[in-house]
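A.B. asks: Pasting the sequence and the predicted coordinates here, then a few questions.
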Amino acid sequence: MSLVTSLTYVLPHRLLSSMARRLAYSRSPRVKQWLIDTVAARFGVDLDEAEQPDPTAYPSFNAFFTRALRAGARVPDPDPAALLMPADGRISQCGRIGHEALDRGRIFQAKGQSFTAAELLGSEADAEPFVGGLFATVYLSPRDYHRVHMPWTGTLRETVHVPGRLFSVGTAAVAKVPRLFARNERLVCHFDTDFGPMASVMVGALLVSGVETVWGGEEIPHYGKAITRKDYRGKGIVLERFAEMARFNYGSTVIVLLPPGVAELNPELGAECPVRLGQALARLKKSG
């Protein structure tokens, strides 16, 4: 295990994230510009794709980090049966959620590492519709566009804020930290679609200072010790395929869960594969 990964076991995660949050929202011209210039250079951020390409025009580092893309920078796959990639980044893992007795509900994390859908979602009942279905774990690096979009049109049913740790979600940590995505703080977003349930899980990480949704604003922080559910049934919150859903205030991971029998993953996808918002994540199976 690397030194950095080992240190994440003992580092004061929430204190570090709170400090990062203060820096991210600072409107000090010197502080925010130093952060923007450092990250842009270190990670090769392509500002030509941004709605605002001038790095000095952003009032804070967070405004830069959650920047919008210019019109047409990403387009949805033209196949009407394609479920869309929710974000820029790279595939950490994707595949089938276990359905046999020995691996029922298990989601592959890395060689020798896995976790269950129930652990991820915070509930056996919430996990049951996804047993034998599909998952895709997408890692967003600091260089990526940090808004997460809808793979398919859905009506928001419920969100579940699951408190937890804030381990790094980089490759080294994913390979070594057991059940990492089911241990980190996360926001589970449940949607009802015309093919059944769909879940998008926004997983926090070390130095992530927040998760925001388009319907509720800031959801993380507001750290807590208990699982918090918000019921949106009957509120009529419908998000269209490819519409923005949420955003990270620093690099992290989104996991999409689909029920069994409704779709097939894009065969071109695999571990460490670079991906872009709007490309085909999966395709609905033809009925009949």
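C.D. replies: Done, it's in.
A.B. asks: For the rest of this, base every contact and every neighbour count on C-alpha atoms.
C.D. replies: OK.
A.B. asks: Could you list the buried residues of stretch 198-217?
C.D. replies: 198-213 (16 or more other Cα atoms under 10 Å).
A.B. asks: Identify, by residue count, the longest helix of this structure.
C.D. replies: When the chain is parsed with DSSP state H, its longest helix is helix 29-43.
A.B. asks: List the buried residues of that one.
C.D. replies: K32, Q33, L35, I36, V39, A40.
A.B. asks: list the helices and strands that helix packs on?
C.D. replies: Applying 3 or more Cα pairs under 8 Å, 6 or more residues apart in numbering; DSSP states H and E, we find helix 29-43 packed against helix 13-25, helix 61-65.
A.B. asks: Tell me which of those helices sits nearest to A226.
C.D. replies: helix 13-25 (15.7 Å; Cα to Cα).
A.B. asks: returning to what we had before: looking at the buried residues of stretch 198-217, which two lie furthest apart in space?
C.D. replies: Longest span within these, Cα to Cα: M198 and L207, 27.8 Å.
A.B. asks: For N266, give me its contacts.
C.D. replies: Contact criterion Cα atoms under 8 Å, 6 or more residues apart in numbering gives A280, L281, A282, R283 as the residues in contact with N266.
A.B. asks: ranges for the strands of the stretch 51-200 of the chain?
C.D. replies: Along the stretch 51-200 of the chain, counting by DSSP state E, counting those that start in this stretch, strands occupy 82-84, 89-96, 106-110, 113-116, 134-139, 147-149, 154-162, 186-193, 196-203.
A.B. asks: Figure out how far the third one is from the centre of its chain.
C.D. replies: Centre-to-centre, strand 106-110 and its host chain are 16 Å apart (Cα atoms, centre = their mean, to the nearest Å).
A.B. asks: ok, back up a step: which one of the helices and strands packed on helix 29-43 is the most hemmed in?
C.D. replies: Most buried of the helices and strands packed on helix 29-43 by mean neighbour count (mean count of other Cα atoms under 10 Å) is helix 61-65; its value is a mean of 24.
A.B. asks: Put together JSON lines for the strands of the stretch 51-200 of the chain, with distance to E51 on each row.
C.D. replies: Shown next, in JSON lines, are these (distance: least, Cα to Cα, whole Å):
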{"stretch": "strand 82-84", "distance to E51": "22"}
{"stretch": "strand 89-96", "distance to E51": "19"}
{"stretch": "strand 106-110", "distance to E51": "34"}
{"stretch": "strand 113-116", "distance to E51": "38"}
{"stretch": "strand 134-139", "distance to E51": "23"}
{"stretch": "strand 147-149", "distance to E51": "13"}
{"stretch": "strand 154-162", "distance to E51": "27"}
{"stretch": "strand 186-193", "distance to E51": "27"}
{"stretch": "strand 196-203", "distance to E51": "24"}
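A.B. asks: Use this one as the comparison:
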Amino acid sequence: MLDSLKIALQYITPKHLLSRLIGKLAAAEAGALTTAIIKLFIKQYKVDMAEALESDPGSYPSFNAFFTRLLKADARTICADENQLALPVDGAVSQLGDINFDSIFQAKGHDYSLTTLLGGKPEIAQPFLGGKFATIYLSPKDYHRIHMPIDGQLTDMIYVPGELFSVSPLTAERVPGLFARNERVVAIFDTEIGKVAMVLVGATIVASIETKWAGTISPPTGKTVQHWKYPDQGENSVTIKKGEEMGLFKLGSTIVACFEANTIDFAELVAGDVTRLGDVFATIKK
């Protein structure tokens, strides 16, 4: 009953308004009050500050600065084998496996459309039909910067307006088409194994989605899909190496990574497994 109530409330809550309001509060620099909130959050969610570049809660001027904290240089090791992809985030596996033509598995009883996820553009989705996907959930305690699993040349970025449902495991089990309904930013890369899609999915109280090449994408929110193309050379080209940062969330969310068919084999990961940035994500098929 309680779970059903939690889901029902999400349908009627003004999620965009709430998220933007919390975003403003999270950006506020309120001195001792900000530090007190950060300390409470650390205690509540058991955040490991020993890994943070700045371990003192008082060193962060805003909650956003704390939430998007950098890690120490030696806190994570990126797998060095050229035949292996690196996990792009700290989090937990929600689901991973095969894309069944245009269908991605969300949770028991729920699938959603790959094409819809990628902005409703068949030409963008086509390379991934029958490929593989991995959905990774970032909890409040996790490091919230997203890194590249493989060297990539950016070709497309798509902003897709949508809802801001929670992306918690409970919501994934109860809300049909969750990741293809929520606001999201899709980044498409050319890599040595073909196209790779990195989808940054917004959620309730996610105050911002940013990329390294374009800065803040949302907010402001839009009501239409927006599509940017990037050249393969020149000052506007974007190349990101394996393990380098590609974007971040201000407050937590989920990523969905998509790969072409017959290009990779995932590491021994199953739903529920904890992920750590830089560990082995997949092996390239030869």
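C.D. replies: Perfect, I can see it now. These numbers come from a predicted model, not from an experiment.
A.B. asks: that older thread, which one of the strands of the stretch 51-200 of the first structure lies nearest to D231 of the first structure?
C.D. replies: strand 154-162 (4.7 Å).
A.B. asks: Which neighbouring elements make contact with that closest one?
C.D. replies: strand 186-193, strand 228-231, strand 238-239.
A.B. asks: Alignment lookup: D48 of the second structure to the first structure.
C.D. replies: Aligned by TM-score structural alignment, D48 of the second structure pairs with D46 of the first structure.
A.B. asks: Could you do T171 of the second structure as well?
C.D. replies: Match for T171 of the second structure (TM-score structural alignment): A173.
A.B. asks: Skip the chain neighbours and tell me the closest residue to that match.
C.D. replies: T5 (5.6 Å; Cα to Cα, 6 or more residues apart in numbering).
A.B. asks: what about that neighbour, how many neighbours?
C.D. replies: 19 (other Cα atoms under 10 Å).
A.B. asks: how about it, secondary structure?
C.D. replies: Look at T5 of the first structure: counting by DSSP: H, G, I helix; E, B strand; the rest coil, its state is helix.
A.B. asks: and A50 of the second structure, how far is that from F63 of the second structure?
C.D. replies: Per Cα to Cα, to the nearest Å, A50 of the second structure is found 18 Å from F63 of the second structure.
A.B. asks: what sits against the counterpart of S2 of the first structure in the second structure?
C.D. replies: Correspondence of S2 of the first structure to the second structure, assessed by TM-score structural alignment: S4. Shown in contact with S4 of the second structure (Cα under 8 Å, 6+ apart): no residues.
A.B. asks: before we move on, the earlier item: between the strands of the stretch 51-200 of the first structure, which one is closest to G72 of the first structure.
C.D. replies: So among the strands of the stretch 51-200 of the first structure, strand 147-149 is nearest, using Cα to Cα, at 14.7 Å.
A.B. asks: Quick check: that closest one compared with the second structure, mean distance?
C.D. replies: On superposition with the second structure, the mean distance recorded for strand 147-149 of the first structure (mean Cα distance after the TM-score superposition for the first structure) is 0.2 Å.
A.B. asks: start and end residues in the second structure for that strand, please.
C.D. replies: Against the second structure, strand 147-149 of the first structure falls on residues 145-147 (TM-score structural alignment).
A.B. asks: what's that stretch in contact with?
C.D. replies: Contacts of stretch 145-147 of the second structure with the rest of the structure, by Cα under 8 Å, 6+ apart, involve T68, P88, V89, K242, G243, E244, E245, M246, G247, L248, F249, L277.
A.B. asks: Tabulate those (a markdown table), appending secondary structure and neighbour count.
C.D. replies: Output for the contacts of stretch 145-147 of the second structure, formatted as a markdown table (DSSP: H, G, I helix; E, B strand; the rest coil; neighbours: other Cα atoms under 10 Å):
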| residue | secondary structure | neighbour count |
| --- | --- | --- |
| T68 | coil | 17 |
| P88 | coil | 29 |
| V89 | coil | 27 |
| K242 | coil | 22 |
| G243 | coil | 24 |
| E244 | coil | 19 |
| E245 | strand | 17 |
| M246 | strand | 20 |
| G247 | strand | 19 |
| L248 | strand | 23 |
| F249 | strand | 26 |
| L277 | coil | 24 |
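A.B. asks: now for the residues you listed, which pair is the farthest apart?
C.D. replies: Using Cα to Cα, those span at most 20.1 Å, a distance reached by T68 and K242.
A.B. asks: L114 of the second structure: which of the contacts of stretch 145-147 of the second structure is nearest?
C.D. replies: P88 (20.0 Å).
A.B. asks: what's the neighbour count on K46 of the second structure?
C.D. replies: By other Cα under 10 Å, the residues close to K46 of the second structure number 12.
A.B. asks: OK, contacts around the closest residue to it other than its chain neighbours?
C.D. replies: Among residues not flanking K46 of the second structure along the chain, K141 sits closest, at 6.8 Å (Cα to Cα, 6+ apart). By Cα under 8 Å, 6+ apart, K141 of the second structure lies in contact with I42, Y45, K46, V47, D48.
A.B. asks: residues in contact with the last one?
C.D. replies: Under the criterion of Cα under 8 Å, 6+ apart, the neighbours of D48 of the second structure are I42, K141.
A.B. asks: K39 of the second structure versus that one, what's the distance?
C.D. replies: Per Cα to Cα, D48 of the second structure is found 12 Å from K39 of the second structure.
A.B. asks: what's the answer for T191 of the second structure, then?
C.D. replies: 41 Å.
A.B. asks: related to what we said a few turns ago, go through the contacts of stretch 145-147 of the second structure and name the one nearest G97 of the second structure.
C.D. replies: G97 of the second structure has its nearest neighbour among these in P88, at 16.5 Å by Cα to Cα.
A.B. asks: In which helix or strand does the residue nearest in space to the middle of the first structure reside?
C.D. replies: For the first structure, the residue nearest the mean C-alpha position is V254 (1.9 Å; Cα atoms, centre = their mean). Here V254 of the first structure sits within strand 253-258, counting by DSSP states H and E.
A.B. asks: For that strand, name the packing helices and strands.
C.D. replies: The contact analysis (3+ Cα pairs under 8 Å, 6+ apart) places strand 253-258 of the first structure against strand 134-139, strand 196-203.
A.B. asks: can you put these in TSV and add distance to V262 of the first structure?
C.D. replies: Converted to TSV, these look like this (distance: least, Cα to Cα, whole Å):
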stretch	distance to V262 of the first structure
strand 134-139	9
strand 196-203	8
